[in-house]
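> Got a predicted model here, sequence first, then my questions.
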Amino acid sequence: MSMTSTPSPAMERAHEGYVHDVMLWSGQRAFVTAAADFVRQGVLRGELALVALPAARLRAVRAALGEAAEQVRFAEMESLGSNPACIIQAWVDFVAAAGDRPSRGVGEPLWPGRTGVEVTECQLHEALLNDAIPAAAPLWLRCPYEVDALPDEVVEQALHAHPWVTESDGTAHPNDAYLGDDLGATAFASPLPPAPAATIVRTITPETIRVVRDLVLHVARVCGIPDDRAADLGLALHELGVNSVLHGRGSGTLRLWRTSQALVCEVADDGLVADPLAGRLAPGTEEPDGRGLWMVNQLCDLVQLRSSGEGTTVRVHTWL
């Protein structure tokens, strides 16, 4: 398609504000064509575009865009979304850079091969995207899901988390399967699965924060985690320990265990994190709180945060 083409009716914006839609796809060639057409039509309309996909699909879409690719931003989702809690900031920054200019994006946070805990956090991320972007922002964000390669329950959850759905001809319309804007907050307040019975357990107090950090460093090295990554993990657990002391009624509980894939470090306390987006958005210079959780997400491989009136749990996974 030449750069002088006009947008097809199917690619017209669904409405003037934020559109977060799910596109269920099957077949690599069909996906690449549909994704490239969607992005190209935005470029033709003078919109900004960001494509964040796994590397192989990213290369294919870039090639299919031809000369239009010169006006598109690209990001490899394996890097951007390795920790799903880091993805929202990228879209928030993209919207801020666009200002009042309409924009569109393609983002695939959940692809075949993601581990169970990664799938869980991608699903929470998708639900929270409905809260993170202002309703009036002129962003059309499309999230593709490969139906032939993902479990049925993952596809079903994707439908529940997106207010809009895209048909095979590119037409977007409101999604009857969407479960509502409270989905993210509800998931954020739901407890994580219990920690295994055989764990290392320590109490975190002002006097033991340093001991807790040293213990984490020691266990990480015993697990074969390189020194630089162990140091990042120790710093993250120090921040979580400080948060527990400051906001968890003066103390918290550290649990450590190992799975076949990761060293898992959990900090739990009686505090409450009221904002489900805490740690996902960079705190402003005038904001005294939130820096610790933001730092933890930047330092660690994968972070799970859940909070309710029953308390707060932060579970950090470091891949082995």
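Looks like it arrived, so ask away.

> switch to C-alpha atoms for all contacts and neighbour counts from now on
OK.

> Find the helix or strand that the residue nearest to R210 when sequence neighbours are not counted is a member of.
Nearest residue to R210 in three dimensions, chain neighbours excluded: H238, at 7.3 Å (Cα to Cα, 6 or more residues apart in numbering). Assigning secondary structure by DSSP states H and E places H238 in helix 227-247.

> Now do the contacts for the residue nearest to A75 when sequence neighbours are not counted.
Computed as Cα to Cα, 6+ apart, the closest residue to A75 that is not its neighbour in sequence is A52, at 4.6 Å. By Cα atoms under 8 Å, 6 or more residues apart in numbering, the residues touching A52 are L58, F74, A75, E76, M77, L80, G105, V106, G107, E108.

> ok, A52 to A35 distance?
11 Å (Cα to Cα, to the nearest Å).

> Spit out the residues that contact the two alike.
V106.

> quick one: the residue nearest to A75 and T186, what's the gap?
Taking Cα to Cα, one finds A52 at 27 Å from T186.

> One more: L305?
Taken as Cα to Cα, the span from L305 to T186 is 13 Å.

> Between the two, tell me which one has more neighbours.
L305 (25 against 14; other Cα atoms under 10 Å).

> How is that one assigned, secondary-structure-wise?
At L305 the chain is in strand, as set by DSSP: H, G, I helix; E, B strand; the rest coil.

> How about the secondary structure of the closest residue to it other than its chain neighbours?
Spatially, and ignoring its direct neighbours in sequence, L305 is nearest to V314 (4.5 Å; Cα to Cα, 6+ apart). Under three-state DSSP, V314 falls in the strand class.

> what's the burial count for the residue nearest to R210?
22.

> what's the answer for R221, then?
Counted by other Cα under 10 Å, the residues lying close to R221 total 15.

> Buried residues of the strand or helix carrying it, list them for me.
Assigned by DSSP H and E, R221 belongs to helix 209-222. Neighbour-count burial for helix 209-222, counted by 16 or more other Cα atoms under 10 Å, picks out I209, R210, V212, R213, D214, L215, V216, L217, V219, A220.

> repeat for stretch 116-130
118-130.

> Next, format the residues you listed as a markdown table and append secondary structure and distance to C143.
Output for the buried residues of stretch 116-130, formatted as a markdown table (DSSP: H, G, I helix; E, B strand; the rest coil; distance: Cα to Cα, whole Å):
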| residue | secondary structure | distance to C143 |
| --- | --- | --- |
| E118 | helix | 16 |
| V119 | helix | 14 |
| T120 | helix | 16 |
| E121 | helix | 15 |
| C122 | helix | 11 |
| Q123 | helix | 12 |
| L124 | helix | 14 |
| H125 | helix | 12 |
| E126 | helix | 9 |
| A127 | helix | 12 |
| L128 | helix | 14 |
| L129 | helix | 11 |
| N130 | helix | 12 |
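
> ok, second structure coming up, stack it against the first:
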Amino acid sequence: MRPFIYWGTISILAILHLQAVLNLLPIAIPVYVTAILVLGTSYLLNRKMLLHIDSLSTKVNGLLFVMQGMLLIMNIFGETSWTNVVPFGLFLSIEGIRLLLSQKMFYLSKSVRDYEEQREQFNETYRVVRSERHDFLKHISSLHYLLENHQSEEARDYLGQLVEGYEETNLSIKGERGVVAGVLHQMYRRAKSSGIEVVYDIDIPLSSLPLSDKEIVTLAGNLLSNSIDACEEWQAANGRQATLTLQFYKRSGLFLMICENDSPAIPTDVLDQLFESYGNTTKGEGHEGLGTKLIFDIVAKHNGYLDFVHKSQKFTVKIKIPAVV
């Protein structure tokens, strides 16, 4: 169901319901006043709320609308008294149930998608490690052959290529639990495939954070994904290679995570509320701005601190989380 169809239908029903209640007042309230009140409320809710009505099937949405319509008939054609408030209250209750169910269904579906994505990332990382281990003796044999034949320069170049390939995997998996290693490795490969220079300066494993694996994956995954998106946009606009740096270390009882990337300009109104509410995004249509709010919620849940700055085409996010379980 498209948002404008939902808001249009629910606004008409609300206007008729509310007008039936207001008709009980000793003074006459014009219907246009009721319409302005309802439409104004709908507009504000549409700006503030992130709706997931599509998470419910057309049949479920239709059934709820039919129930609300039946309540409207009771309200309009029933005996005029203060009992008319009851159908209006039931109308609002049904709408609350719709919004709650749609939100639950959306996050349930998202959890399933996230699980599938994490499983794929883990499997891909495992496949890469197995592949590298499988070929390791072959590489040693090749180096041995080159050295035996006094081809030291060729051996040095070959070893340099090997180290570069192994370093990519090692940066992501050293000391990390499976799903965390998976998301780090997948983001590293995605950035590299886009021509972005990636630096993981990780003192201790991200898995050391006093968070669940799911929260670490959500935190790091959204942080890196947003940074890569910004780098890709910056590269397209400037024609130069962008840089993304992720630092993680522990100091004085605090875990510190710093993510810095090249970034195009961000509108001030988006920047001001970037991590505070849903729906703030620089990616255009098709993106809901969920990632930044999820990052903020996880940090806040663990009594952490989040700060960010955008200056000279650089976007930096600093996260501090107490080292307390």
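Looks like it arrived, so ask away. Predicted model only: the values in this text are computed from it and were never measured.

> Provide the TM-score value for the superposition.
Laid over one another, the chains give 0.24 as their TM-score (TM-score structural alignment, normalised by the length of structure 1), with 123 aligned residues with a Cα RMSD of 6.2 Å.

> coming back round to it: what's the helix holding H238 of structure 1 packed up against?
The elements that helix 227-247 of structure 1 packs onto, with contact taken as 3 or more Cα pairs under 8 Å, 6 or more residues apart in numbering; DSSP states H and E, are strand 200-204, helix 209-222, strand 252-258, strand 262-269, helix 291-299.

> The third one vs strand 262-269, what angle?
What it means is strand 252-258 of structure 1. 170 degrees (axes from the mean of the first three to the mean of the last three Cα atoms, to 10 degrees).

> same deal with the second one?
Here helix 209-222 of structure 1 runs at 160 degrees with respect to strand 262-269, directions being taken by the same axes, to 10 degrees.

> Counting by contacts, list what helix 209-222 of structure 1 packs against.
Right, helix 209-222 of structure 1 is packed against helix 227-247 by 3+ Cα pairs under 8 Å, 6+ apart.

> and the helix it packs on, which residues are buried?
Residues of helix 227-247 of structure 1 classed as buried: 229-245, 247 (neighbour count, 16+ other Cα under 10 Å).

> ditto for stretch 51-64 of structure 1
Buried residues in stretch 51-64 of structure 1 (16+ other Cα under 10 Å): V51, A52, L53, P54, R57, L58, A60, V61, R62, A64.

> host element of the second one?
Same thing as A52 of structure 1. Assigned by DSSP H and E, A52 of structure 1 falls within strand 48-53.

> again with the fifth one
Counting by DSSP H and E, the element that carries R57 of structure 1 is helix 55-65.

> one step back: tell me the one of the buried residues of stretch 51-64 of structure 1 nearest Y145 of structure 1?
L53 (11.1 Å; Cα to Cα).

> my guess is the residue nearest to L305 of structure 1 contacts N297, does it?
No. Taking contacts as Cα atoms under 8 Å, V314 of structure 1 lies outside contact range of N297: 10.6 Å.

> residues shared between the contacts of the two?
By Cα under 8 Å, 6+ apart, the residues touching both V314 of structure 1 and N297 are V303.

> which residues in the stretch 201-325 of structure 2 form strands?
For the stretch 201-325 of structure 2, the strands defined by DSSP state E, counting those that start in this stretch cover 243-251, 254-262, 305-311, 314-322.

> Highest mean neighbour count across those strands, which stretch is it?
Of these, the one with the most neighbours on average (mean count of other Cα atoms under 10 Å) is strand 254-262, at a mean of 21.

> quick one, that strand and strand 243-251 angle?
Calculated by the same axes, to 10 degrees, strand 254-262 of structure 2 forms an angle of 170 degrees with strand 243-251.

> Who are the packing partners of strand 254-262 of structure 2?
Strand 254-262 of structure 2 sits against helix 213-238, strand 243-251, strand 314-322, with contacts defined as 3+ Cα pairs under 8 Å, 6+ apart.

> want to try CSV for the ones you listed, with distance to Y145 of structure 2 as columns?
Shown next, in CSV, are those (distance: least, Cα to Cα, whole Å):
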stretch, distance to Y145 of structure 2
helix 213-238, 41
strand 243-251, 38
strand 314-322, 47
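
> Can you say which of those is nearest to I5 of structure 2?
helix 213-238 (31.3 Å).

> just checking, what packs against that closest one?
Applying 3+ Cα pairs under 8 Å, 6+ apart, we find helix 213-238 of structure 2 packed against helix 178-193, strand 243-251, strand 254-262, helix 290-301.

> which parts of it are buried?
213, 215-235.

> Just the strands from the stretch 51-200 of structure 1, written as ranges.
Going by DSSP E, counting those that start in this stretch, the stretch 51-200 of structure 1 shows strands at 73-76, 103-107, 139-146, 164-166, 172-174, 200-204.

> gap between the longest helix anywhere in structure 2 and the chain center?
Scanning structure 2 for the helix with the most residues, using DSSP state H, yields helix 85-148. Computed by Cα atoms, centre = their mean, to the nearest Å, the chain-centroid distance of helix 85-148 of structure 2 equals 13 Å.

> Would you reformat the buried residues of stretch 51-64 of structure 1 as a markdown table and include distance to V154 of structure 1?
Shown next, in a markdown table, are the buried residues of stretch 51-64 of structure 1 (distance: Cα to Cα, whole Å):
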| residue | distance to V154 of structure 1 |
| --- | --- |
| V51 | 22 |
| A52 | 20 |
| L53 | 18 |
| P54 | 18 |
| R57 | 20 |
| L58 | 22 |
| A60 | 24 |
| V61 | 24 |
| R62 | 27 |
| A64 | 28 |
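
> Out of these, which comes closest to V95 of structure 1?
Closest to V95 of structure 1 out of the buried residues of stretch 51-64 of structure 1 is V51 (13.4 Å), distances taken as Cα to Cα.

> Is F31 of structure 1 within a helix or a strand, and which one?
F31 of structure 1 is part of helix 28-44 when elements are defined by DSSP H and E.

> Tell me which residues of that helix come out buried.
Neighbour-count burial for helix 28-44 of structure 1 [16+ other Cα under 10 Å]: 31-32, 34-44.
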